[in-house]
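**Student:** Sequence first, predicted coordinates after that:
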Amino acid sequence: MPHWVIVSLAATAFAVVSAWAVRLLLDVAVGWLRALLVSLVVFLVAWPVAEWSLTEADVVSDGRVVVDDGIAIAFLALTVGWIFVVVVVVMLTLEFLSPSRRMPNPLRVIRDAIRRRDRARRYAQILAIGSRHGLGFYESRRRGGEDELPRALVSAMNDAGVTFVKLGQVLSSREDVLPPRLIEAFSTLQMDSTPIPWDEARAAIQAQLHRPIEEVFERIDPVPLAAASVAQVHTARLAGGEEVVVKIQRPRARAQVTTDLDILERLAAEAERRTDWAKDYGALALASEFSRALREELDYRIEAANTDMLRAAIAASGTHLLRVPTVYGDYSTPQLLVQERVVGTPFSRLGDAALAPEDAARIADALLDAIVDQIAVRGVFHADLHPGNLILGEDGTVTLIDFGAVGVLEASMRRLLLPMLIAMANEDDVAVTDVALLMCGPPADGGDVAALQRDIGVILTRLRSARADENVFRLLLDVLRRNRMALPPSLLLVFRTLASLEGTLRKLVPGYDMVSRALEVAPRVALSLLSPRSAALTAQTWSALMLEQARRMPRRVESVTRSIEDGTFSVRLRAFEGGEERAWVDSIVGRVSSTIVGVTLVISGILLTVDDGGPRLTGDVPAFGFLGSVMGLGGLLLLLRALRGALRRR
């Protein structure tokens, strides 16, 4: 057989076995392709050196083996072993400098490529829309800048689609963040988005109904009553004569929202990575919460369930101010909602002279009382109280619409929220701090509780002489974030709802002091929760728990005394009890042991190699020298294996 064929077969076999052995030895995700190529290259480079060393050791002469077969096999194995060590060293170096990456899933690669294409296309569309509406820096300066900016932003958001209109809706209630001219401009986004053509809307409605429109509706107005961010609404009459509104989702809303939210979350993550203010305000968490809420808005089954839940909560409260429209579930689908028609004026369209001042103040007070009852007593509340979602009727009632976002506050958190409001009204910074710690847990990274209390005390002191436009809930959120407090999502949603409600109430009463009213209502609401029945049930529950604990106590005492008497009493420490902790200790011990044994073998191998004693395996190689080389090889492999920890951390 030709010499080159033998070398090729040997190189292939060595590359396959070495690649498998390297992955097993290093115990990391070394790429197969890299391992095969490195093994093959090292073997081909080392082969001439191996032939020369075997010739110098008098194992091979003139291309023939001149020693016993056993000795020849031992020398060949030792040579292959040292070549393998070179492969391991090269692989360690390459992996440390540039770690291997797993072979990506082809489907995931295709999906990611499609998303990148969609993001790039959407980026280009957004930039083109902004440029068309004069949002470029130099162009806005030339056109008058600040006077044109609000109008240009609104026009651009309308053209940009669902996500940006919804973002404008959220920002329109943040009077604590944005200037009035932007708030006023964003308020026009509540109900006034660009409508889709009737032919397109009709086709979407019929596709959701799975039947001709005429079988369900006696009539339907092709002119939309309102064009909202995610959907548009048409008035209609059912075949049974009921006056309804039909809310149909924009056909391309779901795909566009998915791409836009991906862009917003990436921008928020990049902002947190590059700026301190984004990290302090939790830009990524805010973007994630906005994304979750908007995705839920795209499923009208969730909105229908939220509507029923909030209607039950309002009925239980006994208030006559708030109403919730009826949903016709037989005709509603994930992208189509049919509900009772509400007649009235949205808060976003209330003019300065829409109501007498005393009537406006009365409705604002009653509305705030009802929302506080929803949050603190019922635990179910409308979480998107921007002015477009509240309709004022001619009889003075307020109808809530758009239930895509409904908050749920658990009972344990409600029991803490009211004491916090009462303590804030009493300017008790110690109590507010204690309640905040119970709600949020201790500050991260061992924060200073005294500093937290000082910050809260400053807020409460300012509260007595604060301007009406200062929102204590926003200030409290800022303090908690600044002190690295882990805010529960339900609590964060409550504070955001109250901040949004404040902007809405000021549509009724300019300069309305919601904070003072909320703190005034809190003690009365807390007293209403104190009932003999509730106290009796609580006492019964805790009495049963304490009685059960007392019944088990004698058995536990007997068990402890018996183990002490028998000498079997022991105390178990929880340190290193978990599987991860034990695995970490095992890895440290194994790494240290491998290092010690490896160093010992290498030193012993060097000492034996320089020793010329022992019987001769060949004319020039003593047995002790051969044994030392084997021991050095084994020790070096152990040391290289111990280095895999550094490779993993890399």
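**Tutor:** Received, thanks.
**Student:** Going by C-alpha atoms from here, please, whenever you check contacts or count neighbours.
**Tutor:** Fine.
**Student:** doesn't V494 make contact with F473?
**Tutor:** No: the pair F473 / V494 is not scored as a contact, 9.5 Å apart, by CA atoms under 8 Å.
**Student:** neighbour-wise, which of the two wins?
**Tutor:** Neighbour comparison, F473 and V494: the larger count goes to V494, with 22 against 17 (by other CA atoms under 10 Å).
**Student:** Put this next to the first one:
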Amino acid sequence: MNLIPEQYDKYIRFFKFMAKYWNSDVFAMPDEDAVISDEEKSIEEYEDSPEELVEDLKAMGPTYVKLGQLLSTRPDLLPPHFMKALATLQDDVDEVEYGVVEEIFKEEIGLRISKAFASFDEKPIASASIGQVHKAVMHSGKVVAVKIQRPNIRKRFIEDLDTLMHLSQKAETYSETARDYAVHSVIEELRYVLLKELDYSLEAQNLSILKENLKEFKYLFIPAPISDYCSSRVLTMEFVQGNKITQVSPLKRIEMDLDPLVDDLVKGYLKQIIVDGFAHADPHPGNVYLTPENKVALMDLGMVAKFSNKMQENILKLMIALSNYDSQRVNEVLLSISEYDENKVDESLFRKSIERKIQESENQKAKDLKTGRILIEINQLAAKQGIHIPVELNILGKILLNMDQIVAFLSPEYDMHNTVKNYVQELMQQRMHDDLKPGNMMELFLEMKELTENLPFRVNKFTENLAENKIKIEVDAIDEQRFTDAFQKVANRITAGLIVAALIIGAAMLVRVPSSWNIGGYPAFAFILFVIAALIGFYLVYQILFKDDFRKNK
């Protein structure tokens, strides 16, 4: 990518921004003081205030506003006081003229606005960097929200993203700090998320999926898209009446029992993450409304998080360990899914830090326990020590942190920790039950069938290679006596297995031979051979399942 003249301004603005903040607290790796508290330090203690960073990002343009919003979900990259400011980052943009809105709608949908709707408010009810939202009424009487994408916004975003991609790649080439922060990966993630968010047809699809996934929760509401009036630049969906969840009046919070709503909200997000693997990734209070029907409405599905089956299992294990204050298990799960250099990372120090963090949370009262904050702090501790925890756990921490804020506002005495603990255990039981369904059992039987079919060939091949001295074993260090004992044990068990097989085959053949001495209707000698084979088999199974495990633990 060459520095052509019209790109000069983008590069100059970027370098001015970096020159201002390079040596500031923005790029200071979060330490324990930062982890412990955001509020204990005053703004004057920081060289550049979070509010100043927010204003500078706004001046840089909508792409950098989105970058700031993305960084607000990365506690491993920024100190908490900057994350808090970036989480509320919204750009100040002018409204798109109604004539342009009408033109875009006709171009995308193929109808004039006056034909599609009985009425359409020319004044937008919300305006952001990517698009603006208008209220409309369909000919059926249904009230809808129509989101129209800004003209040429895709081109502007792609140009800015290309600039950032080029600069981040060069930065990692020459700067160790940039490599430590994985700057290029952060920009790649921004590009992926942003290009998805620019496609409104994907957001319409996300709304439909989430509405179906959460249909069992009667207090949750997901606006349905109007598919005939949706495209990559136009999104039409049910209009959500009500107020932001954090604007509920104190009187209503006193008069109403909001615990059932909070229950559904918390369980709904746990189901999204652990069961469905498809979650609303930006549940800040501005995207969560309370409707007149006293339902919690989730909006803005432009950003969603997806979790693989393996990651869902790991998150389930982690949540169970956290709910039981099992620091050893938390450490095992985190280290098993993280990337780190064993030669550079002090694993014992990390384990000790996590143990202290879990012990601190165990001594807190249930209503003061913040599961999301604990995960954020664990991420920060890991980042400080060079352990790269999967980004999915950052998203999980951010989601639960937002849940903490909403729950604390709606029902300050609500025991969120207990709800998480009980529901996670319920999900664990459900997952175990699902594993026993006929479809899953059939898959297990097929695996066992394949193993049974291939086992004789593999044993034969192994013994053949063993006889021809073709077996090679590579080890870093050998305890000769233990190695010899282990090898002898394997040889003995293979021999015993062959003897069992020979006894069974011989007994099967003798069953067909007439005999005057029978036991239970079978030739006595064949019956005895079967009994001997069974006893040897049971003994081998006992040795494998119990004795070997005991020796290993010892």
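**Tutor:** Okay, I see it. The structure presented is a predicted model; accordingly, all values stated were derived computationally and were not measured.
**Student:** List the TM-score for the superposed pair.
**Tutor:** TM-score for the superposed chains, counting by TM-score structural alignment, normalised by the length of structure 2: 0.67, backed by 444 aligned residues with a CA RMSD of 4.2 Å.
**Student:** S317 of structure 1: neighbour count?
**Tutor:** 13.
**Student:** need the contact list for the residue nearest in space to the middle of structure 2.
**Tutor:** In structure 2, the centroid-proximal residue (CA atoms, centre = their mean) is E392; its distance is 3.3 Å. Contacts here follow CA atoms under 8 Å, 6 or more residues apart in numbering; on that basis E392 of structure 2 touches 305, 307.
**Student:** distance of it from R329 of structure 2?
**Tutor:** 19 Å (CA to CA, to the nearest Å).
**Student:** same check, this time on S231 of structure 2
**Tutor:** Using CA to CA, which is the criterion applied here, S231 of structure 2 is 47 Å from R329 of structure 2.
**Student:** can you check K344 of structure 2 too?
**Tutor:** Distance from K344 of structure 2 to R329 of structure 2, by CA to CA: 23 Å.
**Student:** Between those two, which is the more surrounded one?
**Tutor:** R329 (16 against 10).
**Student:** roughly how far apart are the counterpart of that one in structure 1 and R181 of structure 1?
**Tutor:** Superposed on structure 1 with TM-score structural alignment, R329 of structure 2 falls opposite A431. Noted for A431 of structure 1: a distance of 39 Å to R181 of structure 1, by CA to CA.
**Student:** What residues does the nearest residue to A283 of structure 1 once chain neighbours are set aside make contact with?
**Tutor:** Using CA to CA, 6 or more residues apart in numbering and skipping residues adjacent in sequence, the residue nearest A283 of structure 1 is A268, 5.4 Å away. Applying CA under 8 Å, 6+ apart, we find A268 of structure 1 in contact with 278, 283-284, 287.
**Student:** Recalculate using a threshold of 10 Å.
**Tutor:** 274, 278-279, 282-288 (CA atoms under 10 Å, 6 or more residues apart in numbering).
**Student:** hang on, isn't L529 of structure 1 packed against V377?
**Tutor:** Yes: the pair formed by L529 of structure 1 and V377 meets the contact definition of CA atoms under 10 Å, at 7.6 Å.
**Student:** of the two, who's got more company?
**Tutor:** V377 (21 against 13).
**Student:** Kindly confirm my reading that the more buried one is in a helix.
**Tutor:** Yes: the assignment for V377 of structure 1 is a helix, going by DSSP: H, G, I helix; E, B strand; the rest coil.
**Student:** Structure 2: which residue goes with that one?
**Tutor:** Using TM-score structural alignment, V377 of structure 1 pairs with V275 in structure 2.
**Student:** Apart from its neighbours in sequence, what residue is nearest its match?
**Tutor:** Spatially, and ignoring its direct neighbours in sequence, V275 of structure 2 is nearest to Q312 (7.1 Å; CA to CA, 6+ apart).
**Student:** any idea what the one you found aligns with in structure 1?
**Tutor:** Checking with TM-score structural alignment, Q312 of structure 2 has R414 as its match.
**Student:** For that match, which residues are in contact?
**Tutor:** Counting by CA under 10 Å, 6+ apart, R414 of structure 1 touches 375-379, 420, 491.
**Student:** Summarise which helices and strands the helix or strand hosting V515 of structure 1 is packed against.
**Tutor:** Assessed by DSSP states H and E, V515 of structure 1 sits inside helix 514-529. In terms of contacts (3 or more CA pairs under 10 Å, 6 or more residues apart in numbering; DSSP states H and E), helix 514-529 of structure 1 is packed against helix 357-373, helix 411-425, helix 449-465, helix 472-482, helix 489-508.
**Student:** Pull out the buried residues from it.
**Tutor:** The neighbour-count check on helix 514-529 of structure 1 (16 or more other CA atoms under 10 Å) flags 514-515, 518-519, 521-523, 525-526 as buried.
**Student:** Among the helices and strands packed on helix 514-529 of structure 1, single out whichever gets nearest to H234 of structure 1.
**Tutor:** helix 489-508 (24.9 Å; CA to CA).
**Student:** angle of that closest one against helix 357-373?
**Tutor:** If you take axes from the mean of the first three to the mean of the last three CA atoms, to 10 degrees, helix 489-508 of structure 1 sits at 170 degrees to helix 357-373.
**Student:** Just the residues contacting stretch 134-146 of structure 2, thanks.
**Tutor:** Outside stretch 134-146 of structure 2, the residues touching it (CA under 10 Å, 6+ apart) are 101, 105, 113, 115-127, 132-133, 147-148, 223-226, 229-230, 234-241.
**Student:** Okay, buried residues for it please.
**Tutor:** Neighbour counts over stretch 134-146 of structure 2 (16+ other CA under 10 Å) mark 134-137, 143-146 as buried.
**Student:** With secondary structure and distance to S353 of structure 2 as extra columns, can I get the residues you listed in a markdown table?
**Tutor:** What follows is the buried residues of stretch 134-146 of structure 2, written out as a markdown table (DSSP: H, G, I helix; E, B strand; the rest coil; distance: CA to CA, whole Å):
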| residue | secondary structure | distance to S353 of structure 2 |
| --- | --- | --- |
| H134 | strand | 50 |
| K135 | strand | 51 |
| A136 | strand | 54 |
| V137 | strand | 56 |
| V143 | strand | 53 |
| V144 | strand | 51 |
| A145 | strand | 48 |
| V146 | strand | 49 |
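**Student:** Next SSE downstream of the strand or helix carrying the residue nearest to A283 of structure 1?
**Tutor:** A268 of structure 1 is part of helix 253-274 when elements are defined by DSSP H and E. Using DSSP H and E, the helix or strand that follows helix 253-274 of structure 1 in sequence is helix 276-280.
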